[in-house]
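A.B. asks: show me the folded form of this:
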Amino acid sequence: MPTGVHLRDPREHLFQAAERVLLRDGPDALTSRAVTTEAGVAKGVLHRYFDDFDAFLAELVLDGIARMEAQATALRESAGTGTVAGNLTQALTEVFGSVALAIVSLITFRDGLRARLRQTRPVGVPVLAEATDMIAGYLAAERDLGRVAADADVETLALMLVGSGHLLFAGRESTQPDDAAVRRVVASVIGPVTR
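C.D. replies: Below is the predicted model:
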């Protein structure tokens, strides 16, 4: 392994390598050696920045959640534009078409990671919980604009959309559901409350 190679942002470099391994080989193949090999660095580099591998994985999850916050802001700002179904279709495709789906599998697969994440996120599955909050926030904004019924339970609708989206995208080896399939699910969930 190379040593003495200067990395601009070693943590981000390691996160990107972990995401590639996770997407390509799945959660059971994600080891510290696989990450450092993928990143092209010595194994000690990972342990220089993280206490142990579960600490690294927890930071990987939190990094993905932080990126989702930017998506949540953009989705809320789209309220009142396009169609509600179109905006939600795009949001679900972005969430589940990314590494987020693989991270959910990783959280499910690794007990130590789940236990570490429970210390700061005691409720829900990280990533799915944030996706649910993102969708609920958007639906609330649309409700305020009158494009979603005033009595709509946006939290329940968000749970339904995220759960359905997760099931729609999960377990696919190489192909994602097409836009029409995602839109059908969205329309089924929100049809009764949208104008």
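A.B. asks: contacts, neighbours, all on C-alpha from now
C.D. replies: Fine.
A.B. asks: quick check: closest non-adjacent residue to residue 5.
C.D. replies: Nearest non-adjacent residue to residue 5, counting by CA to CA, 6 or more residues apart in numbering: residue 41, 7.7 Å away.
A.B. asks: correct me if wrong: the one you found contacts residue 3.
C.D. replies: Yes: the pair residue 41 and residue 3 passes the contact test of CA atoms under 8 Å, sitting 6.8 Å apart.
A.B. asks: mind naming the longest helix for the protein?
C.D. replies: For the chain, the helix that runs over the most residues, judged by DSSP state H, is helix 53-77.
A.B. asks: now the helix or strand just after it against helix 53-77, angle please.
C.D. replies: Note on helix 53-77: by DSSP states H and E, the next helix or strand toward the C-terminus is helix 84-96. With axes from the mean of the first three to the mean of the last three CA atoms, to 10 degrees applied, the angle from helix 84-96 to helix 53-77 works out at 160 degrees.
A.B. asks: the helix or strand following helix 84-96 packs against which elements?
C.D. replies: Later in the chain than helix 84-96, the nearest helix or strand by DSSP H and E is helix 100-109. Using 3 or more CA pairs under 8 Å, 6 or more residues apart in numbering; DSSP states H and E as the contact criterion, the neighbours of helix 100-109 among helices and strands are helix 10-25, helix 111-118.
A.B. asks: which helix or strand lies directly C-terminal to the longest one?
C.D. replies: Just to be clear, that refers to helix 10-25. Downstream of helix 10-25, the first helix or strand assigned by DSSP H and E is helix 32-39.
A.B. asks: quick check: buried residues in that following helix?
C.D. replies: Of the residues in helix 32-39, those buried by neighbour count under the rule 16 or more other CA atoms under 10 Å are 32, 34-39.
A.B. asks: stretch 130-150 now?
C.D. replies: The neighbour-count criterion (16+ other CA under 10 Å) identifies 130-143, 147-149 as the buried residues of stretch 130-150.
A.B. asks: among those residues, name the ones in strands.
C.D. replies: Judged by DSSP state E, the buried residues of stretch 130-150 include no members of strands.
A.B. asks: second chain to compare with the first, below:
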Amino acid sequence: MPTGVHIREPREQLFDAAERVLLRDGPNALTSRAVTAEAGVAKGVLHRHFADFDAFLADLVLDRIARIDGQSAALRRSAGTGTVADNLTRALMDLFGPVAVAIVSLVIFRDELRARLRQARPTGVPLMTEAAAMIASYLAAERDLGRIPADADVDTLAPTLIGAAHLLYADRAAPTPETTTVRKVVTTVIPAAP
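C.D. replies: Below is the predicted model:
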């Protein structure tokens, strides 16, 4: 690899490369060498921007968690429009894209990564905890609008829905669940969802 070549947005380039390796080869194959080779950069580039590989992985996960904020805002804006079941089905299908499922596997697979993430996110499984908060916020908005029962326990329904949906997507080798399958989970967990 040539030295002295300026790399635009090295963090994003490395994050994107890590995602490609993770999607193609799984968490076992994710090494600093695999990431830098995939990114087409010298290994030193990663270590110039991150203290070590687990710091890189923690930043990757935190960056991907930050993307949930945009999804959360869009889901909250959908409250009162369409149907609750359709809004939740779309949100879950967007949430559990291949990258998110692979990142959850990565977090579960690497003890040191989980330990580092606990410093920034002390409770729950990173990504899933934020996803549950996103769903709870949306359900609270729909409850306020009278579209789900006033006594709906959104703080219990949200993680239940996230857990049930995650089981549909957890097998990376299986085909992506059909919309009707995800919608069935939504209407089973939240039976009053129109």
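A.B. asks: which of the buried residues of helix 32-39 of the first structure sits closest to residue 95 of the first structure?
C.D. replies: Using CA to CA, residue 35 is the member of those that lies nearest residue 95 of the first structure, at 23.0 Å.
A.B. asks: counterpart of that closest one in the second structure?
C.D. replies: In the second structure, the residue paired with residue 35 of the first structure according to TM-score structural alignment is residue 35.
A.B. asks: circling back to that earlier point, so the residue nearest to residue 5 of the first structure sits in a helix?
C.D. replies: No: with the criterion set as DSSP: H, G, I helix; E, B strand; the rest coil, the secondary structure at residue 41 of the first structure is coil rather than a helix.
A.B. asks: and it, how far is that from residue 47 of the first structure?
C.D. replies: Taking CA to CA, to the nearest Å as the measure, residue 41 of the first structure and residue 47 of the first structure are separated by 11 Å.
A.B. asks: what's the answer for residue 60 of the first structure, then?
C.D. replies: Between residue 60 of the first structure and residue 47 of the first structure the distance is 14 Å, computed by CA to CA.
A.B. asks: between the buried residues of helix 32-39 of the first structure, which is closest to residue 190 of the first structure?
C.D. replies: residue 35 (40.7 Å).
A.B. asks: residues contacting the closest one?
C.D. replies: 14, 17-18, 21 (CA atoms under 8 Å, 6 or more residues apart in numbering).
A.B. asks: generate a ChimeraX selection restricted to the buried entries among these.
C.D. replies: The buried subset of these, as determined by 16+ other CA under 10 Å, is captured in ChimeraX by this line:
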select :14,17,18,21
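A.B. asks: need the contacts of residue 35 of the first structure in CSV with distance to residue 176 of the first structure, can you?
C.D. replies: Shown next, in CSV, are the contacts of residue 35 of the first structure (distance: CA to CA, whole Å):
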residue, distance to residue 176 of the first structure
14, 26
17, 22
18, 21
21, 19
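A.B. asks: hmm, which of the contacts of residue 35 of the first structure are common to the second structure?
C.D. replies: Among the contacts of residue 35 of the first structure, the ones still in contact in the second structure (both residues aligned by TM-score structural alignment, their matches' CA atoms under 8 Å) are 14, 17-18, 21.
A.B. asks: picking up where we left off before, let me know how buried the residue nearest to residue 5 of the first structure is, in neighbour terms.
C.D. replies: Using other CA atoms under 10 Å, residue 41 of the first structure has 22 neighbouring residues.
A.B. asks: mind listing what's buried along the longest helix of the first structure?
C.D. replies: Across helix 53-77 of the first structure, burial judged by 16+ other CA under 10 Å covers 53-61, 64-65, 68, 71-72, 75-76.
A.B. asks: got the contact list for it?
C.D. replies: Identification of contacts with helix 53-77 of the first structure by CA under 8 Å, 6+ apart yields 15, 31-32, 46-47, 50, 87, 91, 95, 100, 103, 112-113, 116-117, 126-127, 130-131, 134-135, 137-138, 141.
A.B. asks: with the second structure superposed, average distance for that helix?
C.D. replies: Its aligned residues in the second structure lie a mean 0.4 Å from helix 53-77 of the first structure after superposition (mean CA distance after the TM-score superposition for the first structure).
A.B. asks: ok, for residue 2 of the second structure, nearest residue in space, not its chain neighbours?
C.D. replies: Looking at residue 2 of the second structure with CA to CA, 6+ apart, the closest residue is residue 42, at 7.8 Å.
A.B. asks: got a list of what the one you found touches?
C.D. replies: Residues near residue 42 of the second structure by CA under 8 Å, 6+ apart: 1-3, 36.
A.B. asks: please report how far it lies from residue 6 of the second structure.
C.D. replies: When distance is defined by CA to CA, residue 42 of the second structure is 12 Å away from residue 6 of the second structure.
A.B. asks: find residues that contact each of those two.
C.D. replies: Between them, residue 42 of the second structure and residue 6 share no contacting residue under CA under 8 Å, 6+ apart.
A.B. asks: re the thing from before, so which pair among the contacts of residue 35 of the first structure is furthest apart in space?
C.D. replies: The most widely separated members of the contacts of residue 35 of the first structure, counting by CA to CA, are 14 and 21 (10.6 Å).
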